[in-house]
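In: can't give you the sequence, but here's the structure:
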């Protein structure tokens, strides 16, 4: 089926290591847009650090942020929001702190790096993440969190764990976007590099793993493109869309 929507992870995928978009990839995105193909950023980032890229690329469709925790239009109209219980966030933050992990928490209006609010219940929470180069620590917190059936566990790097509400993923958000547009997941090409991309890559008509992707992503993808520093996204768009 024809590709009518391109879903792009950002870090490690659309963005080079210096967090810029290459001119080659910009050109291919512009050509796809000119053919009325939707280009959707599908990222673990929150809206504040995602939106400037959408503006610079002249995107006209939707934005999937916080691993599917929110779906926005490019006009900043909120279409979906999925929240974690504040008490659950507090529990996870406490576990991570006790294990000596670096943490970040994403509320609807702020990102908290290695800090906590005075009152967790005063905020609406989208996501929490923790990081360590000690795999044993990551394994330990995954084991602890696996006892809670209201959580969705994933990662955006091999050195971290990210937590969303159960059932929330980039894939579930993409399904909502497809329904709104009037297409199916068969009309989607999705590209990514980490576990938070795996479901959208599996469920899309064409799933693309970056050359720098985690091995699990490469195993389920339909195609492996070049790395994020070698125009991998632009080359995939050229191959499957243009």
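Out: Received the coordinates, thanks. Just so we're clear, the structure is a prediction, and the values are computed from it rather than from any experiment. Numbering: from 1, shown residues only.
In: going forward, measure contacts between C-alpha atoms and count neighbours the same way
Out: OK.
In: ok, the most centrally placed residue in the chain - contacts?
Out: Nearest to the geometric centre of the chain sits residue 43, at 2.7 Å (CA atoms, centre = their mean). Counting by CA atoms under 8 Å, 6 or more residues apart in numbering, residue 43 touches 8, 9, 10, 11, 50, 64, 65, 66, 67, 68, 170.
In: all strands of the chain, in order?
Out: 5-8, 38-42, 62-65, 70-73, 78-81, 102-107, 111-113, 125-131, 151-154, 160-165, 188-192, 206-209, 223-224 (DSSP state E).
In: let's bring in a second one:
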């Protein structure tokens, strides 16, 4: 019997236009009405995750930044795990050497040197999944974050790192040059204490090794007296693997890479076809 459902956002619960469908919303509400805990587990910052969830009228706890931050359904911070400050310069030096653009995640704000970088990352994710990305809708979503101040463009990261280097949750690197990205990944993997994952072929998600979705989901389940055997994890990419491997019931989206599908107990339809809603409905039936 499923007691907790952990759901990824991009490529999973979010449609290509970054909204939550009515079917996905209703499935979550139905699960909650049966006493099942539903948590969003995303690589996004809390401020990025909150917008589509709030617009859908849902109230859930959040595992953000791949597990670097956990918040309750009211947005109150429960736990925070930052990258060790002494590792920041090592990371940025590797990314700079390979000309990989990156973003810094501090508190609820994402800092970028190029406002087009997050847009290109989302477009790349959609195309990788074989979808035609609604560019203008994604751009509107990004500009909404800019207006709210949760996405900020700055000329240089130097002062920010000097002043707040101990507050960085995640560094997100993107590149269309796969050999350079692979070279950077291999170099980063040599730094002890880091978790290197990705939410798509064209990016790197860098966090503290203790900041992973699977670790955060397991801690959340334990705090509620739940076994991981009774947890369902739904996702579409490599940064979801840590929770898929720990959960008793794992579901890959239809748009997930074959390696992710092979690691899961079930495969649902794509994020453009209400895959999350269908997966949840399937486990609710026996519990009615």
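Out: Good, I have the coordinates. Keep in mind the model is a prediction, meaning the values are calculated, not measured.
In: work out the TM-score between the chains.
Out: Overlay of the two chains. TM-score (TM-score structural alignment, normalised by the length of the first structure): 0.94; 241 aligned residues with a CA RMSD of 1.5 Å.
In: select, out of the strands of the first structure, the one closest to residue 91 of the first structure.
Out: If you check each of the strands of the first structure against residue 91 of the first structure by CA to CA, strand 125-131 wins as the nearest, at 10.8 Å.
In: onto which residues of the second structure does that closest one map?
Out: Taken onto the second structure by TM-score structural alignment, strand 125-131 of the first structure occupies residues 168-174 there.
In: stretch 195-215 of the first structure too?
Out: Structural correspondence for stretch 195-215 of the first structure: residues 238-258 of the second structure, per TM-score structural alignment.
In: which residues in the first structure form helices?
Out: Assigned helices in the first structure, in chain order: 23-34, 47-56, 86-98, 135-145, 170-181, 198-203, 215-220, 232-240 (criterion: DSSP state H).
In: tell me the most buried of those?
Out: Highest mean neighbour count among those (mean count of other CA atoms under 10 Å): helix 198-203, with a mean of 23.
In: now for that helix, which elements pack on it?
Out: With contacts defined as 3 or more CA pairs under 8 Å, 6 or more residues apart in numbering; DSSP states H and E, helix 198-203 of the first structure has these neighbours: helix 170-181, strand 188-192, strand 206-209, helix 215-220.
In: want to throw these into TSV with distance to residue 58 of the first structure?
Out: Formatted as TSV, the entries for these read as follows, by distance: least, CA to CA, whole Å:
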stretch	distance to residue 58 of the first structure
helix 170-181	18
strand 188-192	19
strand 206-209	23
helix 215-220	29
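In: looking at these, which is closest to residue 60 of the first structure?
Out: helix 170-181 (12.3 Å).
In: once aligned to the second structure, how far is the closest one on average?
Out: After superposition onto the second structure, the mean distance of helix 170-181 of the first structure to its aligned counterpart is 0.8 Å, using mean CA distance after the TM-score superposition for the first structure.
In: could you tell me where that helix falls in the second structure?
Out: Residues 213-224 of the second structure are where helix 170-181 of the first structure aligns, taking TM-score structural alignment as the criterion.
In: got the contact list for the matching stretch?
Out: Residues from elsewhere that reach stretch 213-224 of the second structure (CA under 8 Å, 6+ apart): 4, 6, 41-42, 63, 66-67, 70, 227-228, 231, 239-246.
In: then stretch 15-27 of the second structure?
Out: Contacts made with stretch 15-27 of the second structure from outside it, assessed by CA under 8 Å, 6+ apart, are listed as 10, 13-14, 52-53, 56, 58, 126, 131, 133-134, 137-138, 141, 271-272, 274-278, 280-281.
In: ends of stretch 215-231 of the first structure, how far apart?
Out: Start-to-end span of stretch 215-231 of the first structure (CA to CA, to the nearest Å) is 19 Å.
In: what's the spacing between that stretch and its chain's center?
Out: Distance of stretch 215-231 of the first structure from its chain centroid, counting by CA atoms, centre = their mean, to the nearest Å, is 15 Å.
In: how many residues are close by the closest residue in space to residue 30 of the first structure that isn't next to it in sequence?
Out: Spatial nearest neighbour of residue 30 of the first structure, chain neighbours left out: residue 57 (7.5 Å); criterion: CA to CA, 6 or more residues apart in numbering. The tally of other residues near residue 57 of the first structure (other CA atoms under 10 Å) stands at 16.
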